[in-house]
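In: okay, structure incoming, though there's no sequence with it:
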């Protein structure tokens, strides 16, 4: 297969059978053994050292759970955390990443459902993990950091089990269709589900051949958490496949982002749009363009992409994917535009369909469905949920639950989650467009926009979190937004909230906002009548007789 446009250094996708973690690490260690591979604020390892450590950890963990055993990982963004999942994957075991913020019944439910028999946990999280792991299949916990004895039915071992392990005589022979991970979805529209992931699926999600970066001479910066597919696969794994260096940041910090990147000479990073918006909202500085980055992959693209790219002198790429489907669309660096997700990648077939699964023509909004000729590169099942798996895969197509349309140049354009879609005056109102306009206001830190029932159609409600020390003139905000949006997109209701409820992976939960309705929300239409001389309509903001 030829490399898609934008593939770094002419890299091509290998056969599906060869898309495995041990294949990637062994190849990189043979080609560039002394090239720095993984970096964090306290450590740095070459490719030879990473491959050595991954094999040792594989051997040690195989002694605990055996081939195919499931191991929970509740670890921080560090080189050590990356080595653990690389070791599990190299040994043919199943990693089950756990959000480090989990506790109580949410944590207990994931431990129970996963069927994992062992775990690798940071010392800081040990107490709440052990409390949640009672009466589950977990029998061994390896503690990273300063562990201690624990009275109970679970064996708690210190990190020496991994750090001082002997090199195994051999490791299992793996292929791309072998399972590698059990990744839990965000649960934006319901309960979180465990997605069974193969080696080829993880590889293809993060493949630089598809994303257009990283390159072998890049230093990639990872700011997303490693329990998230964006941090682990599109971040760390992406860099390892490319043969690049990878700096793992403990966490995203908008204030420290550019300086942290400068210290480690980072040239490429993947950001979610909220991170990019936060960076763009910072006060202008004369040295904004004086940074080490050449490219940023931002998903989805922020509304102010052109201004952002000029301000920081970077090229912006984008794409669309999911835990279940992997990377579906990409747009090359310099070609990303707001709203656009890019074009379909090789090995996938995509359609936009109506509620009866009939294909829709370009320009018509419907649900994105996906299928592949290579079953190993998409999810095989939701663990223990055969009915939900069958529903997602009805008709042989994976139903994403995302509303999209195809524009005139063949690019797919995201509209909303199907359950979040807003219809006004017979038109779709993309919540992301409205949110981007609101987020540009100096007083707004972040927001979420939903449709709420009106007399005959949806009305737009915006829940807004204010920046510290700011107050909000709601009428002034409406005038601000109406200057740049079609009138049908201008929110009718504004509710100021202290914070927005989020899923464990950081996505905003919109269902509670809809369920809470418009009670206590400020109503623009009432304001229109009270103001008498100000009206928001088809032609924008009209003041008096103007």
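Out: Arrived safely, thanks for sending. None of the values given here were measured: they were computed from a predicted structure.
In: going forward, measure contacts and count neighbours with C-alpha atoms only.
Out: Will do.
In: not counting its neighbours along the chain, what's nearest the most centrally placed residue in the chain?
Out: Closest residue to the average C-alpha location of the chain: residue 230 at 4.4 Å, with C-alpha atoms, centre = their mean. Once flanking residues are discounted, residue 230 sits nearest to residue 224: 6.4 Å by C-alpha to C-alpha, 6 or more residues apart in numbering.
In: on the three-state scheme, residue 67 is what?
Out: With DSSP: H, G, I helix; E, B strand; the rest coil as the basis, residue 67 sits in coil.
In: quick one: it and residue 92 touch, right?
Out: Yes. With contacts counted by C-alpha atoms under 8 Å, residue 67 reaches residue 92, the gap being 5.6 Å.
In: anything in contact with each of those two?
Out: residue 172 (C-alpha atoms under 8 Å, 6 or more residues apart in numbering).
In: ok, those two, which is more surrounded?
Out: Between residue 67 and residue 92, residue 92 has the larger neighbour count (other C-alpha atoms under 10 Å), namely 28 against 17.
In: specify the local secondary structure of that one.
Out: coil.
In: distance of it from residue 197?
Out: 12 Å (C-alpha to C-alpha, to the nearest Å).
In: helix or strand for the residue nearest to the centre of the chain, which one?
Out: helix 229-231 (DSSP states H and E).
In: from the chain's centre, how far out does whichever helix or strand comes after that helix sit?
Out: Using DSSP H and E, the helix or strand that follows helix 229-231 in sequence is helix 238-242. Distance, stretch centre to chain centre, for helix 238-242: 17 Å (C-alpha atoms, centre = their mean, to the nearest Å).
In: what residues of helix 238-242 count as buried?
Out: Within helix 238-242, the residues that count as buried by 16 or more other C-alpha atoms under 10 Å are 238-242.
In: list just the nearest of these to residue 54.
Out: Among those, residue 240 lies closest to residue 54 (C-alpha to C-alpha), at 13.0 Å.
In: gap between the closest one and residue 293?
Out: 19 Å.
In: now residue 423
Out: 39 Å.
In: next up, a structure to set beside the first:
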């Protein structure tokens, strides 16, 4: 017997098993009217209403629907209301510039775009048939209607297209199938120990690799979602205290924000011996992991993955064999990327690149067959990261073979930033690299050969803001006389990186 795996399974089970349980506590402080507290019956009703609205708009199965939003209950609903009835969700990073959003909407072919009220100006500028400000369309979004059923559910159908920066100047649309999404969420949930007593705080942007799959699994297992619109260390502690949060996912910068806030917290830190935090984006320093364990009293977990792998590849969490070790030794072990997750194969090729094979790997890049073939050569996914497997079979990421900087948990394409800088009339040459930074992991840094000695770092950074999201813009600009190149003219970035990384064991931070 064969029954296709689709993301609809998660909301259907929640409504069946936990209809009157609180499903979502929406962000109270947002420009759209907060949806307040929703039960799983109400969340499922909203998802059906959205699907019915898309029926009314004539969006077919396979049609693309984009949502540009900070974390919100409406965005969470779209993971089911769009994808559960066969359409394709395109969650867009709200921090992107208008030019970047225009490219993604156009490239994906989205015919419907929802956007947060704060992004109305960008929404108005888009050339799209159907555009809605989240909250303004609720008279339709909340109507009591039944959608047309997806006639032939297909687990091989694309469920989401997630755009990610990489080795090209333009973002690539990662096609993840229902099977990818279903299995990633289930395997991730298994390793994270998700259960129906959990309270999940959305510190991770939902647009980021679909919140790593947590919106699906926490829904399917009846956990409570607490929506956080904006990351703020003190507010994270307050929400944990208020709602009894037990689980959250975060980039290292969020961990740092929580640690900073804890230093000024009056009384016992909320969540001690209760919160499990799962970190990815870059391995935090051993000392940071120690501080999470000692100062916050939270269980530290780490995963490694990419948008292209849905994202889970490896998992690192405390194990019984380490119980008698000192906190420092435990933290050192937890600093590794982790052991392969269930059903995932990790190998290292002769050049030191990390390869992974699993049911979570992308179906392909939207409308980019050549790039798809390149990263899937040999029926395995080429991560572009350099690393090794240690004696315990744990993956350690030691270098980044692709030209990507990970700053604050976000991918930044060096090429994209270089293109923006080269459009300035006084920039003759430029190389963009990531350098170690305690707060952001890696700092986007531009090394510039200028034609005009009067151009300033501030002027170049401001110039980049015209075409790039703020997190992609260089935070540091150094002016140099020349950039090192080979005899054939190829830029030697490793030489530029050397002085910044010479005291580090790994070439990632």
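Out: The structure has been received and is ready for your questions. Bear in mind that the values here come from a model prediction, so they are computed numbers and not experimental data.
In: follow-up on the earlier one: neighbour count winner among residue 423 and residue 293 of structure 1?
Out: Counted by other C-alpha under 10 Å, residue 423 of structure 1 and residue 293 do not tie: residue 293 has more neighbours, with 23 against 17.
In: for the spatially closest residue to residue 69 of structure 1 that is not a sequence neighbour, give its distance to residue 537 of structure 1.
Out: In this structure, residue 69 of structure 1 finds its nearest non-sequential neighbour in residue 93, 5.1 Å apart by C-alpha to C-alpha, 6+ apart. Distance, residue 93 of structure 1 to residue 537 of structure 1, using C-alpha to C-alpha: 59 Å.
In: more neighbours, these two?
Out: Ranked by neighbour count (other C-alpha under 10 Å), residue 93 of structure 1 and residue 537 place residue 93 first, with 25 against 13.
In: show me the contacts for that one.
Out: Contacts of residue 93 of structure 1 by C-alpha under 8 Å, 6+ apart are 62, 66-71, 179-181.
In: swap the cut-off to 7 Å and go again
Out: 67-70, 180 (C-alpha atoms under 7 Å, 6 or more residues apart in numbering).
In: for the alignment partner in structure 2 of residue 214 of structure 1, what are its contacts?
Out: With TM-score structural alignment as the criterion, residue 214 of structure 1 lines up with residue 194 in structure 2. Counting by C-alpha under 7 Å, 6+ apart, residue 194 of structure 2 touches residue 218.
In: any chance of the buried residues of helix 238-242 of structure 1 in CSV, plus distance to residue 303 of structure 1?
Out: Listed next are those as CSV, based on distance: C-alpha to C-alpha, whole Å:
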residue, distance to residue 303 of structure 1
238, 26
239, 27
240, 31
241, 31
242, 30
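In: between the residues you listed, which is nearest residue 498 of structure 1?
Out: Residue 498 of structure 1 lies nearest to residue 238 out of those, by C-alpha to C-alpha, at 36.3 Å.
In: what sits against that closest one?
Out: Here residue 238 of structure 1 is in contact with 206-208, 214 (C-alpha under 7 Å, 6+ apart).
In: what does it correspond to in structure 2?
Out: So, by TM-score structural alignment, residue 238 of structure 1 is matched to residue 217.
In: that older thread, sec struct for the match of residue 214 of structure 1, please.
Out: Residue 194 of structure 2 is classified as coil under three-state DSSP.
In: same question, the one 10 residues further on
Out: Here residue 204 of structure 2 is coil, with the state taken from three-state DSSP.
In: and it, how far is that from residue 51 of structure 2?
Out: Between residue 204 of structure 2 and residue 51 of structure 2 the computed distance is 25 Å (C-alpha to C-alpha).
In: what do you get for residue 334 of structure 2?
Out: For residue 334 of structure 2, the distance to residue 51 of structure 2 - C-alpha to C-alpha - is 42 Å.
In: which of these two has more residues huddled nearby?
Out: Neighbour comparison, residue 334 of structure 2 and residue 51: the larger count goes to residue 51, with 28 against 25 (by other C-alpha under 10 Å).
In: so what does that one match up with in structure 1?
Out: Per TM-score structural alignment, residue 51 of structure 2 is aligned with residue 58.
In: its match falls within a strand, correct?
Out: No. Using three-state DSSP, the assignment for residue 58 of structure 1 is helix, not a strand.
In: pretty sure it sits against residue 85.
Out: No. The pair residue 58 of structure 1 and residue 85 fails to qualify as a contact (C-alpha atoms under 7 Å) at a distance of 9.2 Å.
In: what's the burial count for the counterpart of residue 374 of structure 2 in structure 1?
Out: For residue 374 of structure 2, the aligned residue in structure 1 is residue 391 (criterion: TM-score structural alignment). Neighbours of residue 391 of structure 1 under the rule other C-alpha under 10 Å: 13.
In: superpose on structure 2 and give me the mean offset of the helix or strand hosting residue 391 of structure 1.
Out: Assigned by DSSP H and E, residue 391 of structure 1 belongs to helix 386-392. Superposing on structure 2 and averaging over aligned pairs (mean C-alpha distance after the TM-score superposition for structure 1), helix 386-392 of structure 1 comes out at 0.9 Å.
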